[in-house]
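S.K.: With the sequence up front, the predicted model follows.
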Amino acid sequence: MSATTAPAIPRSAIISALVLVIGGLAVIFDGTIMSVALATLASDLDAPVSTIQWVTTAYLLALGVAIPVVGWAQVRLGGKRLWMIALTIFLLASIACSLAWDAPSLIAFRVVQGIGGGLMMPLMATLAVQQVPAGASLGRLMAMVSLPAALGPILGPTLGGLILTWLDWHWIFWINVPFCVIGLALAWRLLPSDPPQGRPALDWRGLVLISPALVGILYGLSNVGQDGGFSRTDVWLPLLAGIALAIAFVLTQVRRRAGALIDVGLLRRPTVAASGAILFLSGAALYGSMLLLPLYFQIVRGADVLAAALLLIPQGVGALLSRTMAGRLTDSLGARSVAIAGFVVMGLATIPFAVADAGTDMTWLMIALLVRGFGMGTLMIPMMSVAFVGLERDQVPHASIITRLAQQIGGAFGTAILAVILEATTSGATDLTALAAGFDTAFWWAVGFTVVAVGVCMALPSRTEPAEAAPATPSAAAS
């Protein structure tokens, strides 16, 4: 079926996507705002950085553990009910975080926040896509659903810098409340009801394997930035254990098929496998660079936290400008061309930072950030939409879980790799020239992620017909 004759996207799906985006913005902004708040939290809560780091690490781990159960929970509870439960958990946990009295209480509340956020993230795409008729082009819909994921890493640090400059850290969590309250009200009124589809048994064996696997991988990667890098015991040991458990999980899921926690058989579909791989690499490039950019502005250019955050605004503007165009091009040209173009633009716009020094004209760097944001916003649409092409309704939650985990782990991987490279290249640097050279090396690695991603993009369909013709895999939705 060509894009010109594809069924139209129902108005209800567009409305649902907008409702889901409002709630999703709370989760994305919350996670990215914290990237600029750790130093303030350490000072105000009188806790060492090693302890405060768990404010983000514990959230990340809880997020990863919650994601795999979304498919089962949606069948058991219904998508609308699960979305509202998850959003309520996130709302109450946000309020609790704002009232935290010390570091341990804040970390505990962040775990609860992570559980709510982990349930919400895969549901955003799932609930929207399940309302679209088979064969419909998904580019326009994904342009809306992926908006929080594109804007969060860009605007989150900016909001965080503004809040910490004019208010105090408690407001970092109160900013979630309006999104959650409005999101709940709109979800109750506008999301279509989808009753539970049965009372399936939870795949406990799969959950017992995948939960510690994700904890091990994400925890190990989160420690890479400390002295010693990958040679640290708290890096390689949990990483190896996590990878071993992940392999065991995949083997059990392939054998189980019916009632599996995650339908890993979907990875036999070239579009799902390629989408997961590309989202892994895009997560590495996006989140890895979001580590480098604020540090470059602060360390090499002497900006304070707020100024560094404000300097990232052009990147957010570029991402916003690309949304509508990228959705339409994905529907008309197919995922491959648009994704390749997005990665090429993103890579080329990163090069100015890879050759910059302490005296590079900031005007050119701001233009590069604008163009870089345009590329990032462009590539996000085809990567997310192609994974769902040709899937049955009950396969959609599993594809959403796979792609979400790929991006989550990719972000942790990219941040870890670039943190190690930056530490190695700037260690012992005594002047701005040496520091700038170290950042140049790290940015070249970020460019390298985009080059590899362009190669992987060749596995994507040029148009939607090949993906729709792909053989269907048995659904692993619980019966």
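M.R.: Looks like it arrived, so ask away. For clarity, every value in this text was computed on a predicted model and none was experimentally measured.
S.K.: rest of the way, CA atoms for contacts and neighbours
M.R.: Fine.
S.K.: Check the gap between the nearest residue to residue 469 once chain neighbours are set aside and residue 136 for me.
M.R.: Nearest-residue entry for residue 469: residue 390, 7.5 Å, with adjacent residues in sequence omitted and distances by Cα to Cα, 6 or more residues apart in numbering. Distance, residue 390 to residue 136, using Cα to Cα, to the nearest Å: 9 Å.
S.K.: ditto for residue 189
M.R.: Taking Cα to Cα, one finds residue 189 at 26 Å from residue 136.
S.K.: These two: who's more crowded?
M.R.: Higher neighbour count among residue 189 and residue 136: residue 136, with 22 against 10, using other Cα atoms under 10 Å.
S.K.: isn't the more buried one right up against residue 10?
M.R.: No - taking Cα atoms under 8 Å as the definition, residue 136 is not a contact partner of residue 10, at 9.7 Å.
S.K.: can you tell me the helix or strand for the residue nearest to residue 469?
M.R.: Under the assignment given by DSSP states H and E, residue 390 is not contained in any helix or strand.
S.K.: That one: neighbour count?
M.R.: Using other Cα under 10 Å: residue 390 sits among 23 other residues.
S.K.: ok, it touching residue 465?
M.R.: No - here residue 390 does not reach residue 465: they are 9.2 Å apart, not a contact under Cα under 8 Å.
S.K.: helix/strand/coil for residue 18?
M.R.: Classification of residue 18 by DSSP: H, G, I helix; E, B strand; the rest coil places it in helix.
S.K.: Okay, one more to line up with it:
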Amino acid sequence: MSKNTATAGDQVDRGLPRIAFILVLGTFMATVDATIVSVAIHTLADEFGASVSEIQWVSTAYLLAVVTAVPASGWLADRFGGRRVWLAAVAVFLLGSALCALAWSAASLIVFRVVQGLGGGLLPPTGQALLARIAGPARTGRVISIVAVVPMLSPVLGPLVGGALLGAVSWQWLFLVNLPIGVVAVLLARRYVPAVPPSSKQTAFDVRGAALLSPGLAVLVLGLTEVAAGRALPAALGVSAGLAMLAGFIVHGLRTRRTPLLDPRLFTRPPLGAAALALVVLGASVFGTTFLLPLYFQTGQGLSAFQAGLLLAPQGIGAVAGSVLVNRTIDAVAPRTLVVTGIALILVGTVPFTQLDHGLPDIAMASALAVRGFGMAMIGAPVMNIVYSRVEPQHLPRASGALNLLNTVGGSVGTATLAVVLQDQLASQHRDVAEAYANTFWWVVALGLLAAAGATRLPRARAPKSP
């Protein structure tokens, strides 16, 4: 290795933590904002004179906008460059945040949340792909192990931050808090994040694919939320239409001679197929549990939203501790070993919640959540490292978009499925609240076993090193 090459590598190593921190700010804003409003539903309903079912669209609209935006992230980064798209996404997200704070009705707030979600949906995949491109395969594992912990912390931090803000200031600050963070992120990114040139192979935007994939996902998620709400006809129409549009997209993606918005063939290339399954199930498990536990703490134990969020803190602490371990071992330990161990820890941490009807002590809950958090940190980063270190640089934006899309859809589908199971359990005769939740957690265990089956197909060998 020449002296100049070594010097350039040293400069990259010294600058990577700073670049990772800057790009993580965008992911932090987008993912926390997905859950920060959950504790303010009743406050917003009172403020705008709307019903809880109407104001729930403040959360649903954001999620649908995110699902709509993620598939386009790869093409946008290829066409305009990763840093430029990331900066534009922050700007759109901040615009949506400011408009949300100025909302005068429930309808206006819902519309402005769509604007916010379109920007927020682009931030995680664009930031991860940009960071992986700057780091290179040899350094990807270490930086991704830091970045990957943020989406795991957001379901824990969102309710905590939201509850703290509502206890001190007005509801507008749920959105205004993003402005200083976003402005700092933009200023730092313009100064320290290097520009990555657009792809040399310019492709036309896949209009037909976009018309099938993004709306299909949005309609499917919408249909699943209707299933959870117990509305049979809208649910059946939404799920059927969504699945039909997604099937149409797969057929289009396989037949088109142009570059599709998201290439279905990506998932046939090892190890992306197994990695995709692991991330889908991880998203379902993480967001599903984060949905179930606060609801149980509030309905079953009579706690406030802030107290319920506070009880989830051990999971965040476990995730941080796990990310430290993964950061030190990700380049030395086989990825399958880390992922399978992480899934096993999640299962160990989930089983105690199947005994909620037997009076599970608080210390047992806290310990189980810490173990779950530790296990979650051992899955996301190694899976992303497997993919990012084996995908050609020009394919990173689209691979990142695919992984983030699957994680988001997994969380949405998992939450909706568990909501349906919980509703059925609560409706059963002679079944108390704790027993209903305990039985529902067996489904979370089943998701973990499904993820373990997929993880056995991950590579045994460590990620390849580049010079």
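M.R.: Ah, there it is. Because the structure is a prediction, the values reported are computed rather than measured.
S.K.: Next, the TM-score between them, please.
M.R.: Overlay of the two chains. TM-score (TM-score structural alignment, normalised by the length of structure 2): 0.93; 456 aligned residues with a Cα RMSD of 2.1 Å.
S.K.: one step back: separation between the residue nearest to residue 469 of structure 1 and residue 384 of structure 1?
M.R.: 13 Å.
S.K.: next one: residue 85 of structure 1
M.R.: Taking Cα to Cα, one finds residue 85 of structure 1 at 25 Å from residue 384 of structure 1.
S.K.: Neighbour count: those two, which is higher?
M.R.: residue 384 (27 against 17).
S.K.: What helix or strand is the more buried one located in?
M.R.: Counting by DSSP H and E, residue 384 of structure 1 is found in helix 362-386.
S.K.: tell me which residues in that helix are buried?
M.R.: Counting neighbours by 16 or more other Cα atoms under 10 Å, one finds that the buried residues in helix 362-386 of structure 1 are 365-386.
S.K.: got it, and stretch 327-337 of structure 2?
M.R.: 327, 329, 330, 331, 333, 334, 335, 336, 337.
S.K.: farthest pair in those?
M.R.: Put simply, by Cα to Cα the two of the buried residues of stretch 327-337 of structure 2 set farthest apart are 327 and 336, 15.5 Å from each other.
S.K.: how many neighbours does residue 299 of structure 2 have?
M.R.: Neighbours of residue 299 of structure 2 using other Cα under 10 Å come to 13.
S.K.: Map it across to structure 1 for me.
M.R.: Aligning on TM-score structural alignment places residue 299 of structure 2 opposite residue 299 in structure 1.
S.K.: can you give me the strands for structure 1?
M.R.: Secondary structure of structure 1 (DSSP state E): no strands located.
S.K.: Could you name the helices and strands sitting against the longest helix seen in it?
M.R.: Using DSSP state H, we find that the single longest helix of structure 1 is helix 396-426. Counting contacts by 3 or more Cα pairs under 8 Å, 6 or more residues apart in numbering; DSSP states H and E, helix 396-426 of structure 1 packs against helix 70-77, helix 103-129, helix 204-222, helix 270-295, helix 432-457.
S.K.: equivalent range in structure 1 for stretch 390-404 of structure 2?
M.R.: Stretch 390-404 of structure 2 maps onto residues 390-404 of structure 1, going by TM-score structural alignment.
S.K.: end-to-end on that stretch?
M.R.: Stretch 390-404 of structure 1 end-to-end distance (Cα to Cα) = 19 Å.
S.K.: Can you list the buried residues in it?
M.R.: So for stretch 390-404 of structure 1, counting by 16+ other Cα under 10 Å, buried means 390-391, 393-404.
S.K.: Which residue in structure 1 aligns with residue 148 of structure 2?
M.R.: So residue 148 of structure 2 corresponds to residue 146, using TM-score structural alignment.
S.K.: so what's residue 323 of structure 2 up against?
M.R.: 145, 146, 149, 374, 377, 378 (Cα atoms under 8 Å, 6 or more residues apart in numbering).
S.K.: I misspoke; the intended subject was residue 309 of structure 1.
M.R.: Contacts of residue 309 of structure 1 (Cα under 8 Å, 6+ apart): 157, 158, 159, 160, 161, 294.
S.K.: Tell me which two in those are the farthest apart.
M.R.: Maximum distance among these (Cα to Cα): 13.5 Å, for 159 and 294.
S.K.: Good, we can wrap up now.
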